[in-house]
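Enquirer: Got a sequence here, can you build the structure:
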Amino acid sequence: MKKIIFLLALFGFGLVTAQENMFTNPLLPSGADPYSTYYNGYYYYTHTLGNRLMLWKTKNLADLKNAESKLIWTPPPGTAYSKEIWAPEFHIIDGKWYVYFAADDGDNNNHRMYVLENTSEDPFKGHWEFKGKVAAWPDRWAIDGNVFTYKNKLYMIWSGWEGDTNHQQNIYIAKMKNPWTIEGKRVLIAEPTYAWEKQGDLQDAKNPPHVNVNEGPQYLERNGNIFIVFSASGCWTDYYALGLIKLKGDDLLNPSSWVKHPEPVFGKSETNSVYAPGHNSFFKSPDGTEDWILYHANSNPGEGCGTKRSPRMQKIRWNADGTPDFGTPVPENEYLTIPAIRQQEQK
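Expert: This is a model prediction of the structure:
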């Protein structure tokens, strides 16, 4: 009898362990523009809240619903950056923490990018200092800033307007003098050119009016291959999808160095009930062997770009030519294995 009880207990423990190593999407009921940084054994996660900056901390990103959280910053009222706080990203640069975000004064025409700095090793501690606006020349409408280092030099990519009116959103790049200052002029490296980048209306799927959007750029590197993955078409539509440009050569500031893939690389799946997947970010598994995409999507058609968007993640595979294969957005009832952890953490 004792042997049977022992076997049942052992079997039950195995089920619990297996369940702890599996997860299903979405990670939270709501959370647009998800971003995660893995540092010192923890994932530091954030998403758009609109009126404040929050940071979550967890060892298991799949268990985000139980993560510790902290209010990092609330904007002072009556400033150029008090409202519509979008797409925050937390980065570690030269041993300091920075959070980049877009904000305005309540008028979308005035959206610009801003940055805070924290010199503490633990972003849940220390003081977050407002460093100011991060602006290129010319200083135009700008959102969705992403910062990265290439050959020991710091760069920023973002979505912006060519002029002062909302004709279309393009992807720009510029070199940075330091984490809060752009050096020199901005350079246009991608703009909407294909039909799948210009969809804007759900009501007439056969003949939707064109909305020219490239936004949410994210840097991705593997084995010396450099990519920028971006979101295309109106976020309020089911057509919202991911596109890709690849660096040819090594001159990031030369527009002709960037080659756009002619088709979207990640889009809706009606079969899997995942709509408008986009505004992604990337992270590696704790053991460093896996690449993952973190993105938001809707569970039903026509839900637009409001609070129905929820964060999801899945593993990236790689094609023989070195390009990423994001596959198809997985359904909500499909169990996935959590990102691979270090061997010593399994003990």
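Enquirer: rest of the way, CA atoms for contacts and neighbours
Expert: Fine.
Enquirer: pretty sure E263 contacts G243?
Expert: Yes. Here E263 lies in contact with G243, judged by Cα atoms under 8 Å, at a distance of 7.1 Å.
Enquirer: which of these two has more neighbours?
Expert: Counted by other Cα atoms under 10 Å, E263 and G243 do not tie: G243 has more neighbours, with 24 against 13.
Enquirer: what's the burial count for the nearest residue to the more buried one once chain neighbours are set aside?
Expert: Of all residues not flanking G243 in the chain, P264 sits nearest, at 4.7 Å (Cα to Cα, 6 or more residues apart in numbering). Neighbourhood size, P264 [other Cα under 10 Å]: 19.
Enquirer: roughly how far apart are P264 and H296?
Expert: Remark: distance between P264 and H296 (Cα to Cα, to the nearest Å) = 16 Å.
Enquirer: Spit out the contact partners of the residue nearest to G243.
Expert: Applying Cα atoms under 8 Å, 6 or more residues apart in numbering, we find P264 in contact with 196, 241-244.
Enquirer: all helices for this structure, in order.
Expert: For the chain, helices defined by DSSP state H occupy the ranges 2-20, 343-346.
Enquirer: Including distance to Q218 and mean neighbour count, could those helices go into JSON lines?
Expert: Compiled in JSON lines, these are given as follows (distance: least, Cα to Cα, whole Å; neighbours: other Cα atoms under 10 Å):
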{"stretch": "helix 2-20", "distance to Q218": "30", "mean neighbour count": "11"}
{"stretch": "helix 343-346", "distance to Q218": "29", "mean neighbour count": "8"}
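Enquirer: this one as well, want them side by side:
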Amino acid sequence: MTGFCQPVKPDTAATFTNPLLQSGPDPWVIQDGGVYYYMATTGHNITLRKTRAMSALAAAPATVVWTPPAKGPNARDIWAPELHRLDGKWYLYYTAGSSDSIHPQHTFVLENTAADPTTGTWVNKGQIRDTAADHFAIDGTIFSYKGQRYFIWSGHNGKDNVQRLYIARMKNPWTLATRRVEIAAPRYAWEKNGINEGPEILLNRQQDVFLVFSVSGCWTDDYALGLMRLKKNADPMVAANWTKMPEPILTGKPENGAFSPGHNGFFTSVNGKEDWIIYHANSRAGQGCGGQRNPRMQRLTWDRNGLPVIGGPVKIGEPQHKPAGE
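Expert: So this is what the prediction gives:
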């Protein structure tokens, strides 16, 4: 006997490690019928992975569900796809442009009536836009609240290149019903390079509404996540009803191999009791906006005030308990 206890090794069958894949910028996940559908930016198509265990994402088959046309407004730079189940159909929202210049980037919609989005036919529903302010518009997401559906995205105001966050009510899954309203613009020192992008809605158990967004430019090591909160039971179309927190909620941690964490999604564990965040990060400094950005996930918790607590990025290779139920 040595007189002291050896450290307990984690049960590898009950753990996983980050990164989930070697590449996967702008990761996003949706759950439906006990199945997770994962997607990320490829640049040249939209690919879905289907799995019942997010910790086993690397083993999930990848299916290319849509390839852009050779020419046209949605032919190049396919970014940040999001899959949503609306009115009994599947919709894919994605950013694309007509050339390799990012300036003509806009958001487009695809529709699929199949029960499984990795099958069936994806029909082009065109560009979703505010026709009176048809400027640079990327990273669109859907927000359903009090019986109304909203579209939130990052865009320009037509006067400068600052990326702001906008919201509009929706007429249907591919058409806006109102003019856009600006709800956020960079204001703090950590929101460098004039960028607010990648908006994602997060709800706590009390159904308080939060908006998580990315800042500072993916080409820098300063990319990070910020947080906004909607006033209780307030109209999300009123900018004053949103409060931006003065500090970021997720930043890089070089000692953990996490640079420029951002552009995230959220999901719950199989049993519905745990909240998780999925985001991308670079493993080394200076890797910028390329394919080296890899998807990572970790559990998030809530403080006594109902605010999300993410902590720092978990270290590459550090065992984490799998989401409950996997």
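Enquirer: I'd like the TM-score for the two structures, please.
Expert: The TM-score (TM-score structural alignment, normalised by the length of structure 2) is 0.94; 314 aligned residues with a Cα RMSD of 1.4 Å.
Enquirer: before we move on, the earlier item: of the helices of structure 1, which approaches P277 of structure 1 most closely?
Expert: Ranking the helices of structure 1 by proximity to P277 of structure 1 (Cα to Cα) places helix 2-20 first, at 26.0 Å.
Enquirer: re earlier: please convert the helices of structure 1 to CSV, extending it with distance to V274 of structure 1.
Expert: Formatted as CSV, the helices of structure 1 follow (distance: least, Cα to Cα, whole Å):
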stretch, distance to V274 of structure 1
helix 2-20, 23
helix 343-346, 33
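Enquirer: Which one, of the ones you listed, ends up nearest to C235 of structure 1?
Expert: With Cα to Cα, the closest approach to C235 of structure 1 among the helices of structure 1 belongs to helix 2-20: 33.5 Å.
Enquirer: so stretch 269-288 of structure 2 aligns onto which residues of structure 1?
Expert: Counting by TM-score structural alignment, stretch 269-288 of structure 2 lines up with residues 285-304 of structure 1.
Enquirer: End to end on the matching stretch, go ahead and measure it.
Expert: One end of stretch 285-304 of structure 1 to the other measures 31 Å (Cα to Cα).
Enquirer: buried sites along it?
Expert: In terms of neighbour count (16 or more other Cα atoms under 10 Å), stretch 285-304 of structure 1 has its buried residues at 285-286, 291-299, 301, 303-304.
Enquirer: again, but for stretch 89-106 of structure 1
Expert: Across stretch 89-106 of structure 1, burial judged by 16+ other Cα under 10 Å covers 89-92, 97-106.
Enquirer: Which ones among those residues map onto strands?
Expert: Under the assignment DSSP state E, the buried residues of stretch 89-106 of structure 1 contribute 89-92, 97-104 to strands.
Enquirer: Need the max-distance pair from those.
Expert: Distance extremes for those: the farthest pair is I92 and D104 at 24.7 Å, using Cα to Cα.
Enquirer: quick revisit: export the buried residues of stretch 285-304 of structure 1 to a markdown table and tack on distance to P26 of structure 1?
Expert: Below are the buried residues of stretch 285-304 of structure 1 laid out as a markdown table (distance: Cα to Cα, whole Å):
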| residue | distance to P26 of structure 1 |
| --- | --- |
| S285 | 18 |
| P286 | 20 |
| D291 | 18 |
| W292 | 15 |
| I293 | 13 |
| L294 | 10 |
| Y295 | 10 |
| H296 | 9 |
| A297 | 9 |
| N298 | 9 |
| S299 | 9 |
| P301 | 16 |
| E303 | 15 |
| G304 | 17 |
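Enquirer: Let's see which of those residues end up in strands.
Expert: Among the buried residues of stretch 285-304 of structure 1, DSSP E puts 291-298 in strands.
Enquirer: Closest one of the residues you listed to I228 of structure 1?
Expert: Nearest to I228 of structure 1 among these is I293, at 13.0 Å by Cα to Cα.
Enquirer: Now do the same for A32 of structure 1: its match in structure 2.
Expert: Residue pairing (TM-score structural alignment): A32 of structure 1 is matched to P25 of structure 2.
Enquirer: R187 of structure 2 versus that match, what's the distance?
Expert: Remark: distance between P25 of structure 2 and R187 of structure 2 (Cα to Cα) = 25 Å.
Enquirer: So the two - more neighbours on which side?
Expert: Ranked by neighbour count (other Cα under 10 Å), P25 of structure 2 and R187 place P25 first, with 28 against 13.
Enquirer: Hmm, P295 and the more buried one touching each other?
Expert: Yes. The criterion here is Cα under 8 Å, and P25 of structure 2 meets it with P295 at 6.7 Å.
Enquirer: Overlap of the contact sets of those two?
Expert: Residues touching both P25 of structure 2 and P295 by Cα under 8 Å, 6+ apart: 280-281.
Enquirer: For the nearest residue to Y279 of structure 2 once chain neighbours are set aside, list the residues it contacts.
Expert: Leaving aside its sequence neighbours, Y279 of structure 2 sits nearest to N264 (Cα to Cα, 6+ apart; 4.1 Å). Counting by Cα under 8 Å, 6+ apart, N264 of structure 2 touches 26-28, 198, 200, 277-280.
Enquirer: which of those residues does structure 1 keep?
Expert: Retained in structure 1 (both residues aligned by TM-score structural alignment, their matches' Cα atoms under 8 Å) from the contacts of N264 of structure 2: 26-28, 198, 200, 277-280.
Enquirer: can you list the residues you listed in CSV and add distance to R52 of structure 2?
Expert: CSV is the format used below for those (distance: Cα to Cα, whole Å):
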residue, distance to R52 of structure 2
D26, 21
P27, 17
W28, 15
G198, 25
E200, 23
I277, 17
I278, 16
Y279, 19
H280, 21
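Enquirer: which of these lies closest to G252 of structure 2?
Expert: Distance to G252 of structure 2, by Cα to Cα, is smallest for H280 among the kept ones among the contacts of N264 of structure 2, at 10.8 Å.
Enquirer: contacting residues around the closest one?
Expert: Residues in contact with H280 of structure 2 (Cα under 8 Å, 6+ apart) are 24-27, 260-264, 293-296.
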